[in-house]
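[1] Turn this into a structure:
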Amino acid sequence: MPFIDQFTDLTPVNVLVNILDVLLVWFVIYKIFTLIKGTKAVQLLKGIFVIIIVRVLTQTVGLDTLGWMMQKIIDWGFLAIIIIFQPELRRALEQIGRGKLFARTSLQEAEEQNRLIEAMTKSVSYMAKRRIGALISIERETGLTEYIETGIKMNSEITSELLINIFIPNTPLHDGAVIMQKNKIAAAACYLPLSESPFISKDLGTRHRAALGISEVTDAITIVVSEETGAVSLTSNGDLHRNLSIEEFETRLRKVWFGPEPELVSTSKWTWRGKKNG
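    Below is the predicted model:
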């Protein structure tokens, strides 16, 4: 049989090449799923699978009109995807160009991660003790450019001192959200979308509604310090975690921001905790 002959005629080299080809395809697919994990593209991918399944069912059952509609959606859907997710696609191509798509976290990156976590934890602890209201949103894969443009651009290094100073009451930048991109404070006094969910507790204020709102439309991590109680909350992927201790906040922030804790830990970590005013 011709189909069987295709396998019997293969040389060992051809077999190895074919195996390598399949492994590389699966590796690329795995990296693509890793890249879109936690973004709006995941929901889009689910929708694409549903449309494809419906298209196959309509063809099998013989629903010509519905099948025609599904086929038109498939034909034009990929063009719509490219337009809608242009920022995410551009970011992925930039990562490929810089060789970062397949790169592992280096020692230098681990040190920077610990520095950022320490700066965030120190500033949040300071503001929570003094009941200084704060709203900080951290960009991940989904771009926050449209929200950054509503505030005052800063492009500053992330330090605990700067974050604390921004949210001191009656200062020009304290009203609104700080948005962070990578290891920079991109902007302050930004407006975030408010959640319209009817299931939100009535005792939550505007900051918490904004934190939930941005987490419902993006994969951003948002930190809230309550001005009334000093309670610390964190939102991600539409979930709100309230009344976190500083230890719980640090652990959860590291997990959702960088994943499992790296082996390298800053030797200066928590040295500021013993200070009465720190």
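[2] switch to C-alpha atoms for all contacts and neighbour counts from now on
    Noted.
[3] who's in contact with stretch 97-105?
    Residues from elsewhere that reach stretch 97-105, judged by C-alpha atoms under 8 Å, 6 or more residues apart in numbering: 31, 92, 95.
[4] Return the subset of these lying in strands.
    Among the contacts of stretch 97-105, no member falls in strands (DSSP state E).
[5] Mind putting these into CSV with distance to residue 85 and neighbour count?
    As requested, these are exported to CSV (distance: C-alpha to C-alpha, whole Å; neighbours: other C-alpha atoms under 10 Å):
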residue, distance to residue 85, neighbour count
31, 18, 14
92, 11, 18
95, 16, 14
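[6] can you tell me which of these are in helices?
    If you go by DSSP state H, the contacts of stretch 97-105 have 31, 92, 95 in helices.
[7] Closest one of the residues you listed to residue 261?
    Within those, distances to residue 261 taken as C-alpha to C-alpha reach their minimum at residue 31, with 21.2 Å.
[8] where exactly do the helices run in the chain?
    All helices of the chain, identified by DSSP H, fall at 2-8, 12-36, 40-61, 64-84, 86-98, 107-129, 145-148, 160-166, 206-217, 246-258.
[9] Second input sequence below; structure requested for side-by-side comparison:
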Amino acid sequence: MLLQIKGVLATISLLDIADILIVAYFLYKLYVVIKDTRAVALLKGIIVLLMATLVSKWLGLNVINWLLQKTMTVMLVALPVVFQPELRRALEQLGRGRFFHKSNFLNEEETETLLNEISRTVSVLSKNKIGALIVIERETGLNDYIETGLKVDGLVSSEFLINVFIPNTPMHDGAVIIRGNRVMAAGCLLPLTEDRTLNKELGTRHRAAIGVTEQTDAVVIIVSEETGIISVARSGHLMRYFDAETLKDNLRPLFTTKHTSFSDYFNWRSPS
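    Alright, predicted model coming up:
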């Protein structure tokens, strides 16, 4: 047995080791991309079908095995459609490597000014129970969504943002999109999440915020019109019950850190 193991090891070259490590790294990155997303449940379903196919073949259940094989064939064709958000996110991360890296990060003074304006805005809106949806662009461009609204391209100010979301004004129902320290557009339309496990109390604003963060790396601030609760959505997840200070503490790294990996979005400090 020992001689056999040594014989196998003797046939492994450095190129084989490199090949294995590259595949392992690729699988790990794939796991990071789909972690805590709906894709995990879908992947589990595919694994169950695959195991059922193998068991039916082993037991000689020919009809069941034939049906399962045809189902697996259909699944392979449907995978690009089913996993479209995750595949898009993976390709975007690949394109956001160091060689292609772009940055809209601000200096310290600009960052503090921006955070103060945003926190002042949501604080006023929260106290008055005025609904709001503020999208902060990261590395994934949001031009597709900017095109759906009214282009502004002006410096962020609490006065402007508050006026945008005043009820019965032309743009109060849509989202504001911020790039760097500038408001690019207001009244923008966002895609709604298809996650059916969300709390029924969450309205259209929250579902739109989660929806856009499922497809991009944007961070979205939501103020509930019914309760005034301040929430933040990122990477398809929603955190609630922020105040002005905890909001600033969590937003600051987005503008001061030169590179934020996908997994960092799961390590935000929870509001107390």
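[10] picking up where we left off before, quick check: which of the helices of structure 1 is buried the most?
    helix 206-217 (a mean of 22; mean count of other C-alpha atoms under 10 Å).
[11] Counterpart of residue 96 of structure 1 over in structure 2?
    In structure 2, the residue matched to residue 96 of structure 1 (TM-score structural alignment) is residue 94.
[12] Distance of its match relative to residue 30 of structure 2?
    Separation of residue 94 of structure 2 from residue 30 of structure 2 (C-alpha to C-alpha, to the nearest Å): 11 Å.
[13] ditto for residue 38 of structure 2
    Distance, residue 38 of structure 2 to residue 30 of structure 2, by C-alpha to C-alpha: 14 Å.
[14] Figure out which of the helices of structure 1 is closest to residue 176 of structure 1.
    With C-alpha to C-alpha as the criterion, residue 176 of structure 1 lies closest to helix 206-217 of the helices of structure 1, at 8.4 Å.
[15] That closest one vs helix 40-61, what angle?
    Here the directions of helix 206-217 of structure 1 and helix 40-61 differ by 40 degrees (axes from the mean of the first three to the mean of the last three C-alpha atoms, to 10 degrees).
[16] any idea how far helix 206-217 of structure 1 is from the chain center?
    Its chain's C-alpha centre and that of helix 206-217 of structure 1 lie 14 Å apart, by C-alpha atoms, centre = their mean, to the nearest Å.
[17] which residues make contact with it from outside it?
    Residues outside helix 206-217 of structure 1 that contact it (C-alpha under 8 Å, 6+ apart): 40, 134-135, 137, 192-196, 200, 220-224, 226, 234-240.
[18] can we see that at 7 Å?
    Outside helix 206-217 of structure 1, the residues within contact range by C-alpha atoms under 7 Å, 6 or more residues apart in numbering are 135, 192-195, 220-222, 224, 235-238, 240.
[19] just the ones in helices among the contacts of stretch 97-105 of structure 1 now: which is nearest residue 106 of structure 1?
    Closest to residue 106 of structure 1, out of all of those and judged by C-alpha to C-alpha, is residue 95, at 15.6 Å.
[20] what number of residues lie near the residue lying closest to that closest one once chain neighbours are set aside?
    Leaving out its chain neighbours, the residue that sits closest to residue 95 of structure 1 by C-alpha to C-alpha, 6 or more residues apart in numbering is residue 101, at 5.3 Å. For residue 101 of structure 1, the number of neighbouring residues by other C-alpha atoms under 10 Å comes to 16.
[21] Residue 101 of structure 1 and residue 91 of structure 1, how far apart?
    Here residue 101 of structure 1 is placed at a distance of 10 Å from residue 91 of structure 1 (C-alpha to C-alpha).
[22] can you check residue 162 of structure 1 too?
    Plainly put, residue 162 of structure 1 is 28 Å away from residue 91 of structure 1 if you go by C-alpha to C-alpha.
[23] For residue 187 of structure 1, which of the helices of structure 1 is the nearest?
    Residue 187 of structure 1 lies closest to helix 145-148 among those, at 5.8 Å (C-alpha to C-alpha).
[24] got a list of contacts for the closest one?
    Helix 145-148 of structure 1 is contacted by residues 179, 186, 187, 190, 191, 192 when judged by C-alpha under 7 Å, 6+ apart.
[25] Many thanks, we can stop here.
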